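*Asks:* fold the following, please.
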Amino acid sequence: MGENEEDLQSRIVGWQETLEREGLRVNVDKTEATVSSKEGRVWIAIHGSRDWVIKVVEEFRYLGSTISQEGGCEAGVENRIIAAWGKWREVAGVVCDEKIPIKPKVKIYSIVIRPVLIFGSETWAKLEKTDMRMLRWIMGTPVLERLEYDEIRRMAGVVKITEVIECHD
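*Replies:* Presented below is the predicted three-dimensional model:
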């Protein structure tokens, strides 16, 4: 991350040099960057110290999430929906069969389709837990003090982390 093109360029070269000192190298084919700017679309050229150029894209996938220039997650949610409908089509012959009872059809939905739809959302609970642990430390509130999460957030003057990262239309 960088505040401007020069800052980012410097960080990339430093990162590349540090990796090379440790015997590692940047895989240029797998390395992508995106620019998030209030001014709209901004294009930059990021070069490594060995004359390679990092591809600048409008969105990319990182740890199962799609990150876009606009900062939203709409594309990631849309990808989850597309993938879930793909799984639906694979099992539609069974889950839409009127001769099969509802219970096994719901079981198939719960085991095959739903996990595809909610993939990645399990990390939100971990984010919430980590957020609370950090806020407890900041507030000097030991875990043994069993304050409710909402009370800790109120004392700290912050909103729930999932509200911060939710997609908005």
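
*Asks:* make it CA atoms for all contacts and neighbour counts henceforth
*Replies:* Will do.

*Asks:* ranges for the helices of this protein?
*Replies:* 5-21, 74-95, 102-108, 114-117, 122-139, 149-156, 161-165 (DSSP state H).

*Asks:* how about these in a markdown table, adding distance to residue 66 and mean neighbour count?
*Replies:* Output for the helices of the chain, formatted as a markdown table (distance: least, Cα to Cα, whole Å; neighbours: other Cα atoms under 10 Å):
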| stretch | distance to residue 66 | mean neighbour count |
| --- | --- | --- |
| helix 5-21 | 21 | 15 |
| helix 74-95 | 5 | 16 |
| helix 102-108 | 27 | 13 |
| helix 114-117 | 14 | 16 |
| helix 122-139 | 14 | 14 |
| helix 149-156 | 28 | 14 |
| helix 161-165 | 13 | 12 |
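
*Asks:* dump those helices into TSV; add distance to residue 56 as well.
*Replies:* Converted to TSV, the helices of the chain look like this (distance: least, Cα to Cα, whole Å):
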stretch	distance to residue 56
helix 5-21	12
helix 74-95	17
helix 102-108	40
helix 114-117	28
helix 122-139	27
helix 149-156	37
helix 161-165	23
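
*Asks:* for residue 45, which of these is the nearest?
*Replies:* helix 5-21 (8.1 Å; Cα to Cα).

*Asks:* what residue of the protein is the furthest out?
*Replies:* Within the chain, residue 99 marks the point farthest from the mean C-alpha position, 40.7 Å out by Cα atoms, centre = their mean.

*Asks:* separation between that one and residue 87?
*Replies:* 21 Å (Cα to Cα, to the nearest Å).

*Asks:* returning to what we had before: among the helices of the chain, which is nearest residue 51?
*Replies:* Closest to residue 51 of the helices of the chain is helix 5-21 (Cα to Cα; 10.5 Å).

*Asks:* which helices and strands does that closest one pack with?
*Replies:* Applying 3 or more Cα pairs under 8 Å, 6 or more residues apart in numbering; DSSP states H and E, we find helix 5-21 packed against strand 46-47.

*Asks:* give me the contacts around the strand it packs on.
*Replies:* 5, 8-9, 12-13, 53-55 (Cα atoms under 8 Å, 6 or more residues apart in numbering).

*Asks:* tabulate those (a markdown table), appending distance to residue 83.
*Replies:* Output for the contacts of strand 46-47, formatted as a markdown table (distance: Cα to Cα, whole Å):
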| residue | distance to residue 83 |
| --- | --- |
| 5 | 35 |
| 8 | 34 |
| 9 | 36 |
| 12 | 34 |
| 13 | 37 |
| 53 | 32 |
| 54 | 29 |
| 55 | 26 |
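
*Asks:* farthest-apart pair in the residues you listed, please.
*Replies:* Among those, 13 and 55 lie farthest apart (Cα to Cα), at 14.9 Å.

*Asks:* second chain to compare with the first, below:
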Amino acid sequence: MERSDNLEDRKDQENSCGNEDIQLSGSRNHQNPLNPSWTAKTRYGRDAVVLQSRRGNCSSHSESCSDAIQRSTIQLDDLDFADDLALLSQSQQQMYEKTTSIAAASAAVGFNIHKEKSKILQYNTASTNPITIDGEDLEDVKTFTYLGSIIDEHGGSDADVKARIGKARAAYLQLRNIWNSKQLSTNTKVRIFNTNVKTVLLYGAETWRTTKAIIQKIQVFINSCLRKILRIHWPDTISNNLLWERKNQIPAEEEVRKKRWKWIGHTL
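*Replies:* From the prediction side, this is the model:
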């Protein structure tokens, strides 16, 4: 995976790719659709490396790259966003070559890879050989966070959903003075909940593998928060449908579906 050091070459490469940015952050989803054996996450010391990582390589959308990961008619070997880069490979040798190439191209233009923030995640492989940069081994991990979402060796979305619920709960508790306020209407409180809590909860939801169990966990959290905001406590009861209707809410499953369609519209 070579990076062009010449600005004109980069422009030519960008044009030949149809000006496609490789912002496939949604492919960070946890059902492991690309099923790579090796994933490397690297972080550059400067944000300006975007010139190299987003413009300098057309192989990410090439259909002839033999070592890339294939899905449908598109083969991917890296996922790039600003100064974050995730490399995908099917063997240790391929990952070593890609990492070495990236490090060399970056050094040629004065950029350094942050080794402490660079991680290696292996999936379904018996290889124990380390990946190194400048003689320093990169950390081999079972899970890491990429663009705010958790990726682990087993795939799936459970770990990320659990983390999202935890962060949303923390955001909710930080606003307890809002929920307990007698000066604010419930409509205002619900609007604050939608913008300050639910957005935290559903961040990255467009890439989740939404099983019934996951949807139920999300919905239970939302319903619990809404009931507290509306001061509905036992023995008072209200159906979930009536709860949603009162405050113009839609089921969590439908919200996730809408986010997926919106994301698809951005990526196609």
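
*Asks:* superposing both, give me the TM-score.
*Replies:* Overlay of the two chains. TM-score (TM-score structural alignment, normalised by the length of structure 1): 0.64; 129 aligned residues with a Cα RMSD of 2.6 Å.

*Asks:* which ones are touching the residue nearest the centre of structure 1?
*Replies:* What sits nearest the mean C-alpha location of structure 1, by Cα atoms, centre = their mean, is residue 65, with 3.6 Å. By Cα under 8 Å, 6+ apart, the contact set of residue 65 of structure 1 is 73, 76, 120.

*Asks:* equivalent analysis for residue 24 of structure 1, please.
*Replies:* Per Cα under 8 Å, 6+ apart, neighbours of residue 24 of structure 1: none.

*Asks:* got it, and residue 162 of structure 1?
*Replies:* Residue 162 of structure 1 sits in contact with 124, 128, where contact means Cα under 8 Å, 6+ apart.

*Asks:* what about 10 Å?
*Replies:* Residue 162 of structure 1 makes contact with 124-125, 127-128, according to Cα atoms under 10 Å, 6 or more residues apart in numbering.

*Asks:* same question for residue 5 of structure 1.
*Replies:* Residue 5 of structure 1 neighbours (Cα under 10 Å, 6+ apart): 11, 35, 43-46.

*Asks:* cool, and residue 69 of structure 1?
*Replies:* Per Cα under 10 Å, 6+ apart, neighbours of residue 69 of structure 1: 33-38, 40-42, 57-60.

*Asks:* now check structure 2 for the residue matching it.
*Replies:* Using TM-score structural alignment, the equivalent of residue 69 of structure 1 in structure 2 is residue 153.

*Asks:* what separates that match from residue 125 of structure 2, distance-wise?
*Replies:* Taken as Cα to Cα, the span from residue 153 of structure 2 to residue 125 of structure 2 is 11 Å.

*Asks:* check residue 264 of structure 2 too.
*Replies:* For residue 264 of structure 2 relative to residue 125 of structure 2 (Cα to Cα), the value is 32 Å.

*Asks:* then residue 216 of structure 2?
*Replies:* 34 Å.

*Asks:* counterpart of residue 58 of structure 1 in structure 2?
*Replies:* Using TM-score structural alignment, residue 58 of structure 1 sits opposite residue 142 in structure 2.

*Asks:* oops, could you answer that again for residue 89 of structure 1 instead?
*Replies:* In structure 2, residue 89 of structure 1 lands on residue 173 (TM-score structural alignment).

*Asks:* give the contact list for residue 119 of structure 2.
*Replies:* 39-43, 86, 131, 137-145.

*Asks:* repeat that with 7 Å
*Replies:* By Cα atoms under 7 Å, 6 or more residues apart in numbering, residue 119 of structure 2 lies in contact with 40-42, 138-141.

*Asks:* make CSV out of these and add distance to residue 75 of structure 2.
*Replies:* Listed next are those as CSV, based on distance: Cα to Cα, whole Å:
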residue, distance to residue 75 of structure 2
40, 17
41, 18
42, 20
138, 25
139, 26
140, 25
141, 25
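
*Asks:* buried only: go through those residues for me.
*Replies:* Buried members of the contacts of residue 119 of structure 2, scored by 16 or more other Cα atoms under 10 Å, are 40-42, 138-139.

*Asks:* just curious, which of those residues is nearest to residue 79 of structure 2?
*Replies:* residue 41 (9.3 Å).

*Asks:* residue 1 of structure 1 and residue 88 of structure 1: what is the separation?
*Replies:* 39 Å.

*Asks:* coming back round to it: now the contacts of residue 5 of structure 1: which count as buried?
*Replies:* With burial judged by 16+ other Cα under 10 Å, the buried subset of the contacts of residue 5 of structure 1 is 35, 44, 46.

*Asks:* follow-up on the earlier one: so which of the contacts of residue 162 of structure 1 comes closest to residue 115 of structure 1?
*Replies:* Closest approach to residue 115 of structure 1 among those (Cα to Cα): residue 124, at 14.8 Å.

*Asks:* excluding chain neighbours, what is closest to that closest one?
*Replies:* Excluding its sequence neighbours, the residue lying closest to residue 124 of structure 1 (Cα to Cα, 6 or more residues apart in numbering) is residue 162, at 6.7 Å.

*Asks:* likewise residue 70 of structure 2?
*Replies:* Going by Cα to Cα, 6+ apart, residue 70 of structure 2 has residue 76 as its nearest residue, at 6.2 Å.

*Asks:* how near is that neighbour to residue 39 of structure 2?
*Replies:* 12 Å.

*Asks:* any common contacting residues for these two?
*Replies:* In contact with both residue 76 of structure 2 and residue 39: no residue, using Cα under 7 Å, 6+ apart.

*Asks:* whichever residue in structure 1 pairs up with residue 118 of structure 2: neighbour count?
*Replies:* Under the alignment by TM-score structural alignment, residue 118 of structure 2 pairs with residue 31 in structure 1. By the criterion of other Cα atoms under 10 Å, residue 31 of structure 1 has 12 neighbours.

*Asks:* so what's the nearest residue to residue 31 of structure 1 once chain neighbours are set aside up against?
*Replies:* In this structure, residue 31 of structure 1 finds its nearest non-sequential neighbour in residue 54, 6.2 Å apart by Cα to Cα, 6+ apart. Residue 54 of structure 1 is in contact with 28, 31-33, 46-47, counting by Cα under 7 Å, 6+ apart.
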